[in-house]
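K.L.:
here is a sequence together with a model predicted from it:
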Amino acid sequence: MAVRWEAPGTRAAASRVEGRSPVILPMPRRGAWAHASGMESRSAAGAESRFSVRRIRTLLTVIVAVAATAVLTAAPARAETGFHEVPAFGSNPGNLRMFAYVPEQAQSGAPVVVLFHGCGGSAKDLDIDTGWRKYADTYGFTLVLPEQKDENVGSGGIVPHRCFSAWNPADRTHDGEGEARSVVQMVDHMKARYSADADRVYAAGYSGGGAATNVMLAAHPEVFEAGAVFFGMAYGCADTETDYFRTGSLAPCPGRYNLVSPTEWGDRIRSAHPGYTGARPRVQIWHGGSDLLINKKSLEKQRDGWTDVFGVPQTPTSSSSPASGVTKQVYGSGQVETYLIDAMGHEAPVDPGTGIDRCGTVGRGHDSLCGPYYASRFFGLGG
């Protein structure tokens, strides 16, 4: 007969005989138990107490370790804010540097504006001097600032100029594995890291950065919703570095200003992404009437190409003057806008001050009109 004992001191000590009723065994007399087992009981109790303390400590250690691991796994490092460099963002076939400005109050799903510096420039302070950072803070969008590297040596002496390559097919076409692809990877990084809104990605640039803006809008229309080109160059106006770096009355498209029709300029844009039939990004074009580096006719050729792509006339549907000496024209239903500032040379349109429509750094541009304010509104970011 098998017997199973319960611990001493319980209501009954029982055993169950296999196939039979349990056998109830009498409890030892209190005195006898105490007399026979008093010392052993105290020793066992002490040992059990020490064991319980050790077990609790071990259990607490395990709980803390598991909790810490869970926190580290569930909460990745906080994404950076402010102005900072992003050292790794993809394969970077164009070998560019990536900088970003992320406002402290930027929310998940924030828009992105890709901002290109001009030849000889850099990402540093570009967003402050031109006024873009003010509107990033005000409207809650983020900025991506690509920067050219000195080591990207070209046969035409690109290093001293630090221009983006707007003439090389590998850098300016949809299927090219060059600078344009690197910029798309920067945008993809913002989508992954900050949950940026893929439907609200924009581009803006100055001079050579304006040419880069036209490249991105033409080569990757599926990525960009709209763009703003400040005293830049038409897409495809230069096919070699030699042509690109010419200066003078016909720069940077020697011999082409009077020889190429709107359809031909449109064909150049379409050639950046052959066969593309999707939506095209809207374009805002700025130029100075007194620009001696890139002739103001560049505005006309950009307008001709983009209006042809949209299938709208080269005659404006409306014309206005938002400030003295400034002419704004709208084409089609707003797919293309142009701003011609008579007294402005090869410089950024700014209007330093504290009002919502004023921006830029004194001495860092032409004091006339705040370009980023009007560009932000054109993008739909200003409410």
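P.N.:
Noted; the coordinates are in hand.
K.L.:
going forward, measure contacts and count neighbours with C-alpha atoms only.
P.N.:
Noted.
K.L.:
tell me where this protein has helices.
P.N.:
30-74, 126-130, 132-139, 158-161, 169-172, 179-194, 208-219, 241-244, 262-270, 297-310, 371-379 (DSSP state H).
K.L.:
could I get these in TSV, plus columns for distance to residue 235 and mean neighbour count?
P.N.:
Below are these laid out as TSV (distance: least, C-alpha to C-alpha, whole Å; neighbours: other C-alpha atoms under 10 Å):
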stretch	distance to residue 235	mean neighbour count
helix 30-74	46	11
helix 126-130	23	21
helix 132-139	24	20
helix 158-161	19	16
helix 169-172	9	22
helix 179-194	13	21
helix 208-219	6	29
helix 241-244	11	17
helix 262-270	6	20
helix 297-310	7	23
helix 371-379	20	21
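K.L.:
and here's the other structure:
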Amino acid sequence: MHISAYAFCGMATVLATANGALTRVNNFGANPSNLQMNINVPTKLSDRPAIILALHSCGGTGEAYAQSTKYNALSEQKGFITIFPSTKNDNNCWEVNTAKGLSREAGGDNQGLANMIKYTLRTYNADASKVFVTGTSSGCMMTNVLMATYPDLIAAASCYSGVPASCLAGSPGASPSTADPRCANGQIIKTQQQWVAQAKAMYPGYSGAYPRMMTWHGTADRFVNYPNLGEQLKLWSGLHDVAFTRNVSDTPQRGYTQMVYGSGSKVVGFSAQGVGHTVPVHEVEDLKWFGL
């Protein structure tokens, strides 16, 4: 597939970036794929602050994602820390299809991202029970991967226009931008049991709780097709053992349908009627979901 279809898709050394709200952090821990860590620490930092890791789309950067979203402005109001990492590999797409990228502590992008979180927890005495991940397109795909490979590190996540963890697996030698297009085209359809088994195989032996998931998708998405919403919901409702209970129309706005699983405290989806790639970020809804 052509890249256009994935365009969705010690003391640390701290250096200033072009975006004044962010600083660059080096030496945050093992960084096998040479990712870039950009962090925003608000002027009025909470005691035991929460952390939000926000992941850009293919072709993007952490700095650009920080500027296009409202998380940093909201952090100044609420006192949480934001991390906006960048990958410069594979057209700035996150590594979500390789064996090492879909495993724990195996040298993938997910390992470097986990170490950014661990560094921030140590450095700022942050609250380990309030670590959250969000992402758009390729960033949503990596959000799914992090939830499966580092579930013990993440409390909850929000996800915009992505695919389930491991959906892009099985393309040996292919990078995310050249992977088998069947996943993005919404043609990888599996049973809930199959998705759950694949996710559990990404962190064998783990028996703890998985992060809470809120995921958004547009019905008119032609880059990462709409069936991927249903496949994500199969995966996370299976891992949380909650069944679909109801739809809520025009929530949180006209044309959006909230899809509630169980009590709605662990898994929810949002179907955006007529919206393409990507669903606009709903930062306020994300913070409600995170409990911030």
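P.N.:
Structure's in. What do you need? Being a predicted model, the structure only gives us computed values, none of them experimental.
K.L.:
any idea what the TM-score is?
P.N.:
TM-score for the superposed pair, counting by TM-score structural alignment, normalised by the length of structure 2: 0.86. Supporting figures: 273 aligned residues with a C-alpha RMSD of 2.5 Å.
K.L.:
sorry, back to before: tabulate the helices of structure 1 in CSV, adding columns for distance to residue 325 of structure 1.
P.N.:
Output for the helices of structure 1, formatted as CSV (distance: least, C-alpha to C-alpha, whole Å):
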stretch, distance to residue 325 of structure 1
helix 30-74, 57
helix 126-130, 20
helix 132-139, 23
helix 158-161, 31
helix 169-172, 34
helix 179-194, 35
helix 208-219, 22
helix 241-244, 29
helix 262-270, 27
helix 297-310, 16
helix 371-379, 14
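K.L.:
wait, isn't residue 313 of structure 1 in contact with residue 332?
P.N.:
Yes: assessed by C-alpha atoms under 8 Å, residue 313 of structure 1 is found in contact with residue 332 at 6.9 Å.
K.L.:
so what's the alignment partner in structure 1 of residue 219 of structure 2 up against?
P.N.:
In structure 1, residue 219 of structure 2 lines up with residue 289, judged by TM-score structural alignment. Residues in contact with residue 289 of structure 1 (C-alpha atoms under 8 Å, 6 or more residues apart in numbering) are 296, 340-345.
K.L.:
distance check, residue 289 of structure 1 against residue 152 of structure 1.
P.N.:
Using C-alpha to C-alpha, to the nearest Å, residue 289 of structure 1 is found at 33 Å from residue 152 of structure 1.
K.L.:
which residue in structure 1 lines up with residue 75 of structure 2?
P.N.:
Aligned counterpart of residue 75 of structure 2 in structure 1: residue 136 (TM-score structural alignment).
K.L.:
residues in contact with its match?
P.N.:
Counting by C-alpha under 8 Å, 6+ apart, residue 136 of structure 1 makes contact with 102-103, 142-143.
K.L.:
kindly report the same for residue 221 of structure 1.
P.N.:
Counted by C-alpha under 8 Å, 6+ apart, residue 221 of structure 1 has contacts 278-281.
K.L.:
what do we get in structure 1 for residue 193 of structure 2?
P.N.:
Here residue 193 of structure 2 is matched to residue 263 in structure 1, going by TM-score structural alignment.
K.L.:
quick one: buried ones out of the contacts of residue 221 of structure 1?
P.N.:
Buried members of the contacts of residue 221 of structure 1, counted by 16 or more other C-alpha atoms under 10 Å: 280-281.
K.L.:
got the contacts of residue 221 of structure 1 as a markdown table, with distance to residue 171 of structure 1 columns?
P.N.:
Output for those, formatted as a markdown table (distance: C-alpha to C-alpha, whole Å):
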| residue | distance to residue 171 of structure 1 |
| --- | --- |
| 278 | 21 |
| 279 | 22 |
| 280 | 20 |
| 281 | 19 |
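K.L.:
pick the one among the contacts of residue 221 of structure 1 closest to residue 226 of structure 1.
P.N.:
residue 281 (4.4 Å; C-alpha to C-alpha).
K.L.:
all set now, cheers.
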